[in-house]
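> Sequence first, predicted model second:
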Amino acid sequence: MTRPTIIAIHGNGGGAFRFARLRPFFTENAPVAFEALTLPGFGGTPRDPDCRTLADYADRIEQFLTRIDAPRILLGHGIGGSLALEYLQRFAPSVTGVILHAPVGARLDTRWFPRVMGFPATRELGKRMLASPVLRPLWRRMLFSQPVPDDVANRFFAEYGACEAFGQMFELITAEWFAALEPITIPAILLWGARERVLTLDQAADFRAKLPAATIEIVSDWDHFPMLEQPEAYARKLMALSARLLAPANVV
């Protein structure tokens, strides 16, 4: 059988670079391969004027996935989880299973950050503030619980400034969009860090309604960005979860 591949979808502001620290652990001898894509308008890439809806972004994901042999595991982090949910609405048969890591979508009408970002002016201001070198020490304390190499952290924050699709995500990923999602029965895992501060663990139940076959995996010492803070542990966890999703009893 072809070696399975995890295909990772990044969160808002960045691109495939967010998963770069995992590469050394996905060797040729690893049980699964790993690929990360950068969607148009993220990670310094130009925005695609034809990407007007989440369905358009799902099409771009499908174009990337179909170049990779099955079996495929889809991983979505943050808004990457939102994009993965939209993808499953249209292309679920393309993947064997899905891992949503602290996804965005639940309670968007009550959480303060999405509500603030509901205005175009605050979206642009928020993007500039996240990219600001002056504010970087503050953001590092707020977003990271453990040390991240300076070069990695600096690129992580700088990519916000170059993200042309940053504000668009707040226009497209809405409470109305989430409510309209149809439940999809597919082997799935909702992955959360117990120390998560960006998207709290109590939101997991909302995603279980959209993925009724999902189980919840909680890692005690993870915050929102373990792929940057604890790359080896993150890679090993993804390998273990992929094996669970690919087990014959889970394949539907």
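Great, that's in hand.
> From now on I want contacts and neighbour counts done on CA atoms only, so please keep to that.
OK.
> list the helices and strands the helix ranked longest in the chain packs on?
Longest helix of the chain, by residue count under DSSP state H: helix 231-246. On a contact count with 3 or more C-alpha pairs under 8 Å, 6 or more residues apart in numbering; DSSP states H and E, helix 231-246 meets strand 97-101, strand 188-193, helix 226-229.
> Identify the residues contacting stretch 38-55?
Contacts with stretch 38-55, where a contact means C-alpha atoms under 8 Å, 6 or more residues apart in numbering, come from 9-10, 12-17, 56-57, 60-61, 83, 86-87, 159-160, 162-166, 172-173.
> so how far is that stretch off the chain centroid?
15 Å (C-alpha atoms, centre = their mean, to the nearest Å).
> In three-state terms, label residue 218 for me.
Secondary structure, DSSP: H, G, I helix; E, B strand; the rest coil: residue 218 is strand.
> got the residue ranges for the strands in the protein?
For the chain, applying DSSP state E gives strands covering 5-9, 33-37, 72-77, 97-101, 188-193, 214-219.
> now the ones you listed in JSON lines, with mean neighbour count?
Shown next, in JSON lines, are the strands of the chain (neighbours: other C-alpha atoms under 10 Å):
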{"stretch": "strand 5-9", "mean neighbour count": "25"}
{"stretch": "strand 33-37", "mean neighbour count": "20"}
{"stretch": "strand 72-77", "mean neighbour count": "26"}
{"stretch": "strand 97-101", "mean neighbour count": "27"}
{"stretch": "strand 188-193", "mean neighbour count": "24"}
{"stretch": "strand 214-219", "mean neighbour count": "16"}
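> this is the comparison structure:
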Amino acid sequence: MIASGLTDLALDVPRTAAKLSLHALRWTMGLTPHRRPAGDIEWAWLESGAADGEPLVLLHGFSGSKDNWLLYAPLMAGCYRVICPDLPGFGDSTRDADNDHGIAAQVARLAAFLDALGIARCHLGGNSLGGYVALAFALEYPERLLSLSLFNNAGVNGPERSDLQQKMARGENPLQLHSRRDLDRILALVIHRPPYIPLLVKYLVLAEHRRYGALLNRIFGQIIGDALERPLDDRLGELDIPTIIFWGEQDQLLHVSAATFQNERIAGSELVVFEDVGHVPMIERPWATAQHHRDFLARAIVSQTESAAA
């Protein structure tokens, strides 16, 4: 008890300093924080761009947060109302260990969140777990989407599995985080060429995992259960929404073969594979990814306008 209390106290000052720095960076990047209840969830999100622009909702990956889009969102905000929420169980949204955090539950909550914001239709994108939720949402509520953007999404099994996927299938969790050494190891798995990350940021990440580690492990188990028991492979042919798939060729978490697999089965989908990029192209290659993304959305809008006119 005493050791735990001293550890929390030691992390408190750097945690506060890191959060202040993060708030300043959000302000600099033109991202405004918001909060609103929807159903049983208090949602937190960042927003940027014109309030009357077409909504572009971007979902983060497992153990991430809305700040995963900090560099990317401003690059898309010129034409769109960019909304980056914390999924329930992560970041500053409701984190309740008694809640169901399976994919179906998250999809239903996302629909309630969009309803609360008065968004009938939107462009939806997601990375990793967020991509899994986005893809499942597209299959459940296709009428609510203008387009779908997948960034190294989970939920689909390609013909090949990464070493990490094989370990996960055996019930192992190589993403457990207990120390700075674990954090550096995980960053090397996620990002092909990890950049320098200030110690303050690392302290913040460690403090969050120390506080919510048990919840994250529970959520991880639910996600893996869904991925193994209810993968979306056989439903990809149902999609009739403009779709783009981004992938990093050096992704060590989800094998790049899943990108080609989806591209072949989603009619009319586009595929962009980046060399020397890992699991998070919007962080590792934000400008190039955003350029492809903006071009794709512009084509999707033109296509929809022509279809409506016909």
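That came in fine, so what should we check first? If you're wondering where the values come from, they're calculated on a predicted model, not measured in any experiment.
> To residue 248 of the first structure, which of the strands of the first structure lies closest?
strand 97-101 (11.9 Å; C-alpha to C-alpha).
> so that closest one aligns onto which residues of the second structure?
Using TM-score structural alignment, strand 97-101 of the first structure corresponds to residues 147-151 of the second structure.
> so how much does the matching stretch differ from the first structure once superposed?
When the first structure is superposed, stretch 147-151 of the second structure averages 0.6 Å from its matched positions, counting by mean C-alpha distance after the TM-score superposition for the first structure.
> Quick one: average offset of the longest helix of the first structure versus the second structure, please.
Mean deviation for helix 231-246 of the first structure: 3.1 Å (mean C-alpha distance after the TM-score superposition for the first structure).
> List the buried residues of that helix.
231, 232, 234, 235, 238, 239, 241, 242, 244, 245, 246 (16 or more other C-alpha atoms under 10 Å).
> ok, now which ones touch the third one?
Same thing as residue 234 of the first structure. 22, 226, 227.
> do the fourth one as well
Neighbour list for residue 235 of the first structure: 22, 25, 26, 227 [criterion: C-alpha under 8 Å, 6+ apart].
> what's the most distant pair in those?
Maximum distance among these (C-alpha to C-alpha): 13.0 Å, for 26 and 227.
> And the residue in the second structure that residue 248 of the first structure lines up against, how far from residue 62 of the second structure?
Here residue 248 of the first structure is matched to residue 303 in the second structure, going by TM-score structural alignment. To residue 62 of the second structure, residue 303 of the second structure is 33 Å away according to C-alpha to C-alpha, to the nearest Å.
> So the two - more neighbours on which side?
Shown here are residue 303 of the second structure and residue 62; by other C-alpha atoms under 10 Å, residue 62 has more neighbours (19 against 13).
> What separation is there between the alignment partner in the first structure of the more buried one and residue 239 of the first structure?
In the first structure, residue 62 of the second structure lines up with residue 12, judged by TM-score structural alignment. Using C-alpha to C-alpha, residue 12 of the first structure is found at 24 Å from residue 239 of the first structure.
> Repeat that for residue 249 of the first structure.
17 Å.
> dump the residue contacts of the residue nearest the centre of the first structure.
Geometric centre of the first structure, nearest residue: residue 77, 1.7 Å, by C-alpha atoms, centre = their mean. Contact partners of residue 77 of the first structure, counting by C-alpha under 8 Å, 6+ apart, are 8, 9, 10, 11, 100, 101, 102, 103.
> ok, now with 6 Å
The neighbours of residue 77 of the first structure, taking C-alpha atoms under 6 Å, 6 or more residues apart in numbering as the test, are 10, 11, 101, 103.
> Tell me how many other residues crowd the second one.
Which is residue 11 of the first structure. Neighbours of residue 11 of the first structure (other C-alpha under 10 Å): 24.
> didn't it look like it was pressed against residue 78?
Yes. If you go by C-alpha atoms under 6 Å, residue 11 of the first structure and residue 78 touch, sitting 4.7 Å apart.
> any common contacting residues for these two?
Joint contacts of residue 11 of the first structure and residue 78 (C-alpha under 6 Å, 6+ apart) do not exist.
> counterpart of the residue nearest to the centre of the first structure in the second structure?
By TM-score structural alignment, residue 77 of the first structure lines up with residue 127.
> What count of nearby residues applies to the residue mapped onto residue 149 of the first structure from the second structure?
Using TM-score structural alignment, the partner of residue 149 of the first structure in the second structure is residue 197. Residue 197 of the second structure sits with 10 neighbouring residues when counted by other C-alpha under 10 Å.
> if we take the buried residues of helix 231-246 of the first structure, which one ends up nearest to residue 186 of the first structure?
Scanning those for proximity to residue 186 of the first structure, where the rule is C-alpha to C-alpha, the winner is residue 245, at 9.4 Å.
> In contact with the closest one, which residues are there?
97, 187.
> Roughly how far does it sit from residue 252 of the first structure?
10 Å.
> do residue 45 of the first structure as well
36 Å.
> Which residue comes closest to the residue nearest to the centre of the first structure once chain neighbours are left out?
residue 101 (4.7 Å; C-alpha to C-alpha, 6 or more residues apart in numbering).
> picking up where we left off before, okay if I get the strands of the first structure as TSV plus distance to residue 126 of the first structure?
Shown next, in TSV, are these (distance: least, C-alpha to C-alpha, whole Å):
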stretch	distance to residue 126 of the first structure
strand 5-9	22
strand 33-37	24
strand 72-77	20
strand 97-101	23
strand 188-193	25
strand 214-219	29
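> Out of the ones you listed, the one nearest residue 155 of the first structure is which?
strand 33-37 (16.7 Å).
> how close does the closest one sit to the second structure?
Looks like 1.4 Å for strand 33-37 of the first structure (mean C-alpha distance after the TM-score superposition for the first structure).
> Could you give the residue range in the second structure aligned to that strand?
Against the second structure, strand 33-37 of the first structure falls on residues 81-85 (TM-score structural alignment).
> Now do that stretch: everything it contacts.
44-51, 53-58, 66.
> Could you check how far that stretch is from the centre of its chain?
Taking mean C-alpha positions (C-alpha atoms, centre = their mean), stretch 81-85 of the second structure and its chain are 12 Å apart.
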